[in-house]
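>>> Predicted model follows, preceded by the sequence.
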Amino acid sequence: MIDEAQYDNDWSMIGKIIFDSNKDIFMVFSGSSALELSYNADSARRLLKIPVCPLTYAEHLKLKYTYFKNDISQSILNLIFEGKLPEEHLESKILKIYSSFNNYKANELENFIKYGGFPTSFNQDAHEIIKTNVDMIEKVVTTDMGNIKGINGQTSYLASQLLYFFALQNPGEISKGSMANHLDSNKMTINKLLELLEKTQLIFHVEPFTSSAKRTTKPFKYYFATSSLKHILSMNLGNANLEAKEAYMSKLFENFVASSFFNLKNRSNVMYNTYYDSNKKNVDFLVQRGLDTPVPIEVSCGKKDKSQIKTAMNKYKSDYGIIISNTTRNIVEDDNIIYLPPQIFSFM
């Protein structure tokens, strides 16, 4: 077992030599740089990559308070992918879980969306969490990315600016040309930086729901691995207080939903894809399992008009649509639209 393998420039070649010479030696290479461990041609064909995702809300509660069996997750998945309403009130089951915790805070989910995802946040205040995560991001951009061929101090600075750009903008598709113009760069450099930033696992992209041929010509939507990274970068620039709380939380919550779907796919055997709807009057997401009809999903904090979800249901011939919103405390179905409260969705 070799930890911090990335500090040896020849770690993958050494592993290859041992692998080729003796099949009875089991090797584990680990390190703090996901980028350097994965961005290597010699090891690509031999690697079994196991993604270590940020904490889910349920995992966060287990570690911070006490262990409990999350027998809610499957009911939520059945609701999302099959439209099956649970036979029992999940809100009551969640309240029972909360009642078993000592010193549980009523705003725990909001704090998780703003600062959670990593165990280091348990014993830190907001200021310490921001500093820890900003330092981590700067290390990834300057040190980890800096060791990749073709990346220098100027491009590392551009990568940092790109992350702040994503943190401050409203969720939505944006072309690489627009990013290049905003950062006074070029599309080739932006494309390289986006590829590397995704390999660092700081961000990921969501593609438009369209034919494979058209998908390569349309812009992607970019989200952070956790909503907390978006919030922390915004707070570091002092931007979070410049808009109404509900509007700001809606942005964070959309990232929370996107990263929940992205990380679920990486950590489980649920096979599906998440897309964004590129049509006018679009919904936030479309999730599709195999060749099933896509399920339109709209995300909001506060009251949400149902015209967008209805338009998407008609366009994609979906039997039902889902609005994830805090306007209800329990799961409610009305006119083939399922209203799913954030407190319940967070246990997915």
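Perfect, thanks for sending it.

>>> rest of the way, CA atoms for contacts and neighbours
OK.

>>> Quick check: residue 266 vs residue 260, distance?
10 Å (Cα to Cα, to the nearest Å).

>>> and what of residue 279?
23 Å.

>>> Residue 51 too?
14 Å.

>>> Tell me which of those two has more neighbours.
residue 260 (22 against 11; other Cα atoms under 10 Å).

>>> That one contacts residue 56, correct?
Yes: with contact defined as Cα atoms under 8 Å, residue 260 reaches residue 56; the gap is 7.5 Å.

>>> Could you check which helix or strand contains residue 252?
Assigned by DSSP states H and E, residue 252 falls within helix 245-267.

>>> Give me the neighbour count for residue 52.
11.

>>> Could you give the secondary structure assignment for it?
Following DSSP: H, G, I helix; E, B strand; the rest coil, we place residue 52 in the coil state.

>>> shouldn't residue 302 be in contact with residue 326?
Yes: counting by Cα under 8 Å, residue 302 touches residue 326, with 6.1 Å between them.

>>> More neighbours: these two, which one.
residue 326 (18 against 13).

>>> For the stretch 51-200 of the chain, which segments are assigned as helices?
57-64, 73-82, 90-99, 108-115, 126-139, 153-168, 176-182, 187-199 (DSSP state H, counting those that start in this stretch).

>>> helices or strands up against the helix or strand following the last one?
Translated: helix 187-199. Next along the chain after helix 187-199, taking DSSP H and E as the criterion, comes strand 203-208. Here strand 203-208 touches helix 187-199, strand 221-224, strand 273-276, going by 3 or more Cα pairs under 8 Å, 6 or more residues apart in numbering; DSSP states H and E.

>>> Next up, a structure to set beside the first:
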Amino acid sequence: MKIIERLLTNRMLAELDAGKVIILLGARQVGKTTLIRSVYGGEGTIYLNLDIQIEQARLQAAGDLTPEAAIGYLGGGDTIIIDEAQRLPAVGRIVKGWYDSDLPVKCVLLGSAGLNILDKTAEPLTGRNIKYYLTPLLFEEVLRHQDWFGEGIDLSRFGSQIELLRQQFLVLGGYPEVITNSDPVLVLQTVYQDYLFKDVYGLELVGSRAKLQKLLSLLAYQVGSEFSTHELANQLGISRNTIDRYLEILEDTFVIFRLQAWSRNPRKELSKKSKIYFWDNGIRNAAINNFSPFEQRSDQGALWENFMVSEMIKRDLTLDQRQRFYFWRTYSGSEVDLVIQKDESLRAIEIKSRSTRLSSKIFENSYQTRVELVHPGHYLDYVMG
């Protein structure tokens, strides 16, 4: 089966000789191991998976040796790939020792949790690493994987094929095996139930699995809406502090992300609210166990908005564009779905499920920034390079 090419590959290859420890972060099952082996694999590569206890023990034993002896003990080679690095807090200290010894060995750490959970692992490597983030597949990567796709093609010739892929992506999302497997719903349910929260449960970061799952279900119904931690706490019968902690964990394991309100006029514009989105539409739908075809769904608007917002932020992370993303709303109800800031420049985007007339004069007049309309008939320029 043809491997799905990732846009991050070219960026990593361009920085191959940067002389730093490589840290690749992303949710479980998004293809980190496949990607890293395509870039750094081959003869002379040592691969350790710290999900496996005996490999944890090997690495810990190597950590008690001199750097030169440790590399020999692990089998020699010029590249060491350490998968699921968050499983062993001492890994950062060990790799730091190797790096500081100027050994001719490249070290690559893969983690299925963000820097809050990975902090004990990554902290010793401050200033010594390059971080990359691998997200679920971008829609562009799915299109490029199609047999009919080629550089410079006229995409308008394949409108029906692209529309079918769009509708499938809105429901099933972009986990690689979901795209390539003949039973995508089963794969998605397995990812959601067995893999996604493995680190959360393994590190005993939550007190109640049932409460976490219920929280995810509530969040899935509030995609693109402002939410209240107070209301969520009341619905679940737990404290607001616990809700805040669970939200941080879900963010740090790449399940959800938050958009903060953007404001330069706190008297008239919201400045302390936030909205929830899922990194992947399929995981959102798994949280409510609804995989009905797109055309049969009552939540088409929420799925479309989650897709567009997540796609643009995934592209930003993949291509290292270093933009900041917000939403905007006034107390009187005027709203813009997405405000994108880079340095002093602004873009404003309204996401609609159909072509419609915008009522965005307040934002445009206040910030001299045109509000762009994105709808299913006009979106490919926003998700393709």
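Happy to help now that I have it. Everything numeric in this text was worked out from a predicted model, so none of it was measured.

>>> re the thing from before, closest to residue 167 of structure 1 out of the helices and strands packed on strand 203-208 of structure 1?
Closest approach to residue 167 of structure 1 among those is made by strand 221-224 (8.3 Å; Cα to Cα).

>>> outside of the closest one, which residues touch it?
Applying Cα atoms under 8 Å, 6 or more residues apart in numbering, the external contacts of strand 221-224 of structure 1 come out as 166, 171-174, 202-207, 230, 255, 258-259, 276.

>>> please redo it, this time with the cut-off set to 6 Å
172, 173, 202, 203, 204, 205, 206 (Cα atoms under 6 Å, 6 or more residues apart in numbering).

>>> which among those residues end up buried?
Neighbour counting by 16 or more other Cα atoms under 10 Å classes 173, 202, 203, 204, 205, 206 among the contacts of strand 221-224 of structure 1 as buried.

>>> Next up, the contacts around the aligned residue in structure 2 for the first one.
Meaning residue 173 of structure 1. Using TM-score structural alignment, the partner of residue 173 of structure 1 in structure 2 is residue 226. The contact partners of residue 226 of structure 2, by Cα under 6 Å, 6+ apart, come to 274, 275.

>>> ok, now how distant is the equivalent of residue 195 of structure 1 over in structure 2 from residue 242 of structure 2?
Matched across to structure 2, residue 195 of structure 1 falls on residue 248, judged by TM-score structural alignment. Look at residue 248 of structure 2 and residue 242 of structure 2: by Cα to Cα, they are 10 Å apart.

>>> got any residues that touch both of these two?
With Cα under 6 Å, 6+ apart, residue 248 of structure 2 and residue 242 have no common neighbours.

>>> which SS state does residue 272 of structure 2 fall under?
From three-state DSSP, the assignment for residue 272 of structure 2 is coil.

>>> Spatially, what comes nearest to the equivalent of it over in structure 1 if we skip its sequence neighbours?
Matched across to structure 1, residue 272 of structure 2 falls on residue 218, judged by TM-score structural alignment. Spatial nearest neighbour of residue 218 of structure 1, excluding adjacent residues (Cα to Cα, 6 or more residues apart in numbering): residue 208 at 7.1 Å.

>>> What of residue 286 of structure 1?
Nearest non-adjacent residue to residue 286 of structure 1 (Cα to Cα, 6+ apart): residue 296, at 4.6 Å.

>>> Count the residues that sit near the one you found.
30.

>>> Where does it fall, secondary structure wise?
Using DSSP H and E, residue 296 of structure 1 sits in strand 295-299.

>>> after that strand comes which helix or strand?
Downstream of strand 295-299 of structure 1 (by DSSP H and E), the next one is helix 307-316.

>>> Check what contacts that next one and list those residues.
281, 283.

>>> which residues of structure 2 does the helix or strand that it is followed by align to?
Per DSSP H and E, the first helix or strand lying C-terminal to helix 307-316 of structure 1 is strand 321-324. Aligned using TM-score structural alignment, strand 321-324 of structure 1 spans residues 371-374 in structure 2.

>>> Sounds good, over and out.
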